[in-house]
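# Fold the following, please.
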Amino acid sequence: MASTKRAALKTARQQRRIQSATDAKDATKNSRKKAKKPAQAGAKNYPTNPLPKKHLRKPGLEADLVLAPQFEAAAYHGSGKLDGRVAIITGGDSGIGRAVAVLFAREGADVAIVYLNEHKDARKTRDYVEAEGRRCLLIDGDVRDFSFCKKAVAKTIKKLGKLSILINNAAFQEHADQLEDITEQHFDLTLRTNLFGYFHMAKASLPHLTSGDCIINTGSETGLFGNENLLDYSMTKGGIHAFTKALARNLVAKGIRVNAVAPGPVWTPLNPADQSSKKIKDFGKSSPMGRPAQPEEIAPAYVFLAAPSCSSYISGAILPVMGGPSN
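Below you'll find the model as predicted:
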C-alpha cells in the first residue's frame, strides 16, 4: 500500500514539473496572438485576404469579379479518365462548375453546361472546354422547372449522344441575420433551386444512366456544421447530403454511384453576390488554411468521384474539401 502511494506521489510530482515548465513558457509568450499566415499547400500561391471589396448583382457574373477565380488548373494533366463520357453540369458557367467542366474535358468528356442566364460566363466556359478538344453544349434555363430539366437532358442526348455523368451544382444563396428576416419568397427560392433542382435533374437523368455512370452533388460545409447567417442554405445543403446517401442506396444495385463534394469557402461569384463589399474582403479567412479555395483546387475531387478507375467502390460518400479539419 505504501509503495502504491509513493508511486502516485512520484507521478503527481512529474505532472507538476511538466506543468511548471509549460506555465513558464506561457508566461514569456507575447500576450498578443500572431496573425495566422494563410497556408499554401499546393503547386502555387493562391490569393489571400483581404479580397477585393466587390458586391455583385445576382445571379453573379464571374466576368465582373475584380479578382478572377482560378479555374484553368495548369498543373493538372489529364490521362483519359473520362474518355467517351458525357456530363451535364448545372451551374457550369462559372465557379466550381466551370473548373469541373474544364477538367472533365481534359480527361476526355464532352460537357453540357446548364445555367440560368449568365451567357457571357457560359460562352467563356465553352471556349475553354473546346480548347481541350471536346464538345460543349450550352443550355440556359431554370432547374426549378422539371419540364426544363427534362428538355435539358433530352437536348444533351440529342446533341452529344448520351449521358454518363450528372453534376448537380446550381445554387442560390442569400444571407440573413435571423430567421425572421427570411421571407417566404426567399425561403422558397432557396429550397426550389438547391433541393428541387437537384431532385428534378436526377429524376430527368436517371432513365438514361446505366451501370458505371454516376451522379455527383455539390454539398457544403454548411450542410455539415451549419452557418448562423445561412439558415435556409445550410438546410438545403444538409438535405443534399441526405439525398446523396439515400439515392446511393437506391441505385447501388443498378451500378450507378452517387456521391457529393462538400467544399469549404471557395472564391466564386456566389459569395460576392451574397455578402457586402465590406464583409467579402475577409471571406474564407476563418478556414483552416486561412484563405478561400480557388475553383481549380476543388474540381479534381469531382474528377476522382466521376472516374470509375478512381472510385468504382465509392458511393454515398460526402467528400469534404475544406482546407483541413473544420469545426
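
# C-alpha only now, for contacts and for neighbours.
OK.

# Can you give me the distance of the closest residue in space to Ser287 that isn't next to it in sequence to Pro300?
Leaving out its chain neighbours, the residue that sits closest to Ser287 by CA to CA, 6 or more residues apart in numbering is Gly323, at 6.8 Å. Gly323 sits at a distance of 14 Å from Pro300 (criterion: CA to CA, to the nearest Å).

# One more, please, to line up against the first structure:
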Amino acid sequence: MNQPSQQQQPPGHQAAMDPVPDCGEQSYVGHDRLTGKRALITGADSGIGRAVAIAYAREGADIVISYLSEDDDAESTAQYVRDAGRKAVLVKGDLSDPQHCRDLVQRTVDELGGIDVLVSNAAYQMSHDTLEEISDEEWDHTLATNLSSMFHLVKAALPHLGEGSSIIGSSSVNSDSPSPTLAPYAVTKAGIANFCASLAQLLGPRGIRVNSVAPGPIWTPLIPSTMPPEKVEQFGSDTPLGRAGQPVELAGAYVLLASDEGSYMSGARIAVTGGRPIL
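Predicted coordinates for the structure are as follows:
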C-alpha cells in the first residue's frame, strides 16, 4: 500500500492529502539555471505545477502562478516563490475559456515584462468504468482544459517569445499506454505530446524550443479527487519502482527543458514514470 484510502471533491486540495505531496518545499536546491527568466506555469498551485514553480524560483525565475480556484494552495506556492527572492503573480481562472488563456498571457507580459518559459501543465481528469458514464459536457471540458488551452496559450504567447524561449507541455504515460478508465484524459495527453512535436518543428526556425514531460503515477490532488478510494490506495504500486512518484521528482526535468543547458533539446518527451517504458 502506498497511501491511505481517501477521497476529495475536485479539484482537490494539497494540504488535505495524506501524506501531503512532496513538492520540494524543504529539499529542492537551486543552482542559478534560470536566472532572469520569466515563467508562466498553469496548475501551479499544487502537485507538479507547484514543484515546478518552487524549482524555477529557486533557480532564479519570476513566476506567474495560474490556478483554477484553490486559493490557499496557490498562496502557499506563491510564498515559496517569494521566499526564494523572486516575484510571484497569482492569476485565478478557468483555462477551458480561450479568452482567459489570452488574458493570462497578457497579464504575464504586463506583470513580468515578458515571457521566456511557458509550462502548460493544468489538467482535468475523472475515472469512469464505462464509456456511457462520460457525458458530452465532461468530454468537451476535458479537451478544452487539457489540450485546447495549450493551443490558446501558445498562440497568445508567440508574439512575446524570443530566441531561446521554451514551451513545455505536461503529457503523461497515458499518451502511450492509455488507462481505459481515463479515456478523455488519455486522449488529451496523447494530443499534447503530438502538439509539442509539431510545434518543435514549426517554431524551431524562430529559436523557440518545445518539449513535453510524460509523468507516470504522481501523487497530486488530482488523484484523491478523481479516483475511487480503493484505487487511490493502490495508486502507483504497479510500477516497476513499486510506488507513486512525488511531484519534486519531476522538477529536474522541467528545469532542464527550460534552461540553457537544454539548448539543443526540442521535440523531446522526457518520461518520468517509475519504470513504465515510453518508447
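
# returning to what we had before: compare Gly323 and Pro300 of structure 1 and say which one has the larger neighbour count.
A count of neighbours by other CA atoms under 10 Å puts Gly323 above the other of Gly323 of structure 1 and Pro300, at 21 against 17.

# Contacts only, for that one.
Residues in contact with Gly323 of structure 1, defined by CA atoms under 8 Å, 6 or more residues apart in numbering, are Gly264, Ser287, Pro288, Met289, Ala293.

# coming back round to it: just tell me what the residue nearest to Ser287 of structure 1 corresponds to in structure 2.
In structure 2, the residue equivalent to Gly323 of structure 1 is Gly274, according to TM-score structural alignment.

# which ones are touching the most centrally placed residue in structure 1?
The centroid of structure 1 falls nearest to Pro263 when counting by CA atoms, centre = their mean (3.7 Å). Going by CA under 8 Å, 6+ apart, Pro263 of structure 1 touches Thr218, Gly219, Ser220, Glu221, Ile298, Pro320, Val321, Met322.

# Distance of the counterpart of it in structure 2 relative to Ile48 of structure 2?
For Pro263 of structure 1, the aligned residue in structure 2 is Pro215 (criterion: TM-score structural alignment). From Pro215 of structure 2 over to Ile48 of structure 2 the distance is 9 Å, taken as CA to CA.

# Can you pull the residues that touch both of the two?
Jointly contacting Pro215 of structure 2 and Ile48 under the rule CA under 8 Å, 6+ apart are Leu250.

# Run through the helices of structure 2 in chain order.
Remark: helices assigned in structure 2 by DSSP state H are 47-58, 71-83, 98-112, 136-143, 149-157, 183-203, 222-226, 229-234, 248-258.

# most tightly surrounded among the ones you listed?
Of all those, helix 47-58 has the most neighbours on average by mean count of other CA atoms under 10 Å, namely a mean of 30.

# so where is it in structure 1?
Aligned using TM-score structural alignment, helix 47-58 of structure 2 spans residues 95-106 in structure 1.

# mean shift of the matching stretch relative to structure 2?
Overlaying structure 2 shows stretch 95-106 of structure 1 at a mean distance of 0.3 Å from the equivalent residues (mean CA distance after the TM-score superposition for structure 1).

# Show me what Ala154 of structure 1 aligns to in structure 2.
So, by TM-score structural alignment, Ala154 of structure 1 is matched to Gln106.

# what sits against its match?
Neighbour list for Gln106 of structure 2: Ala156 [criterion: CA under 8 Å, 6+ apart].

# Leaving out sequence neighbours, find the closest residue to whatever residue of structure 1 lines up with Val81 of structure 2.
Matched by TM-score structural alignment, Val81 of structure 2 corresponds to Val129 in structure 1. Nearest non-adjacent residue to Val129 of structure 1, counting by CA to CA, 6+ apart: Val102, 5.3 Å away.

# Please name the residues that touch the one you found.
Applying CA under 8 Å, 6+ apart, the residues near Val102 of structure 1 are Phe71, Glu72, Thr125, Tyr128, Val129, Glu132.

# could those residues be laid out in TSV, adding distance to Ile88 of structure 1?
Below are the contacts of Val102 of structure 1 laid out as TSV (distance: CA to CA, whole Å):
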residue	distance to Ile88 of structure 1
Phe71	18
Glu72	19
Thr125	13
Tyr128	16
Val129	13
Glu132	17
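
# and the gap between Ser166 of structure 2 and Ser46 of structure 2?
If you go by CA to CA, the gap between Ser166 of structure 2 and Ser46 of structure 2 works out to 22 Å.

# Could you list every helix and strand in contact with the longest helix along structure 1?
Longest helix of structure 1, by residue count under DSSP H: helix 2-28. On a contact count with 3 or more CA pairs under 8 Å, 6 or more residues apart in numbering; DSSP states H and E, helix 2-28 of structure 1 meets no helix or strand.
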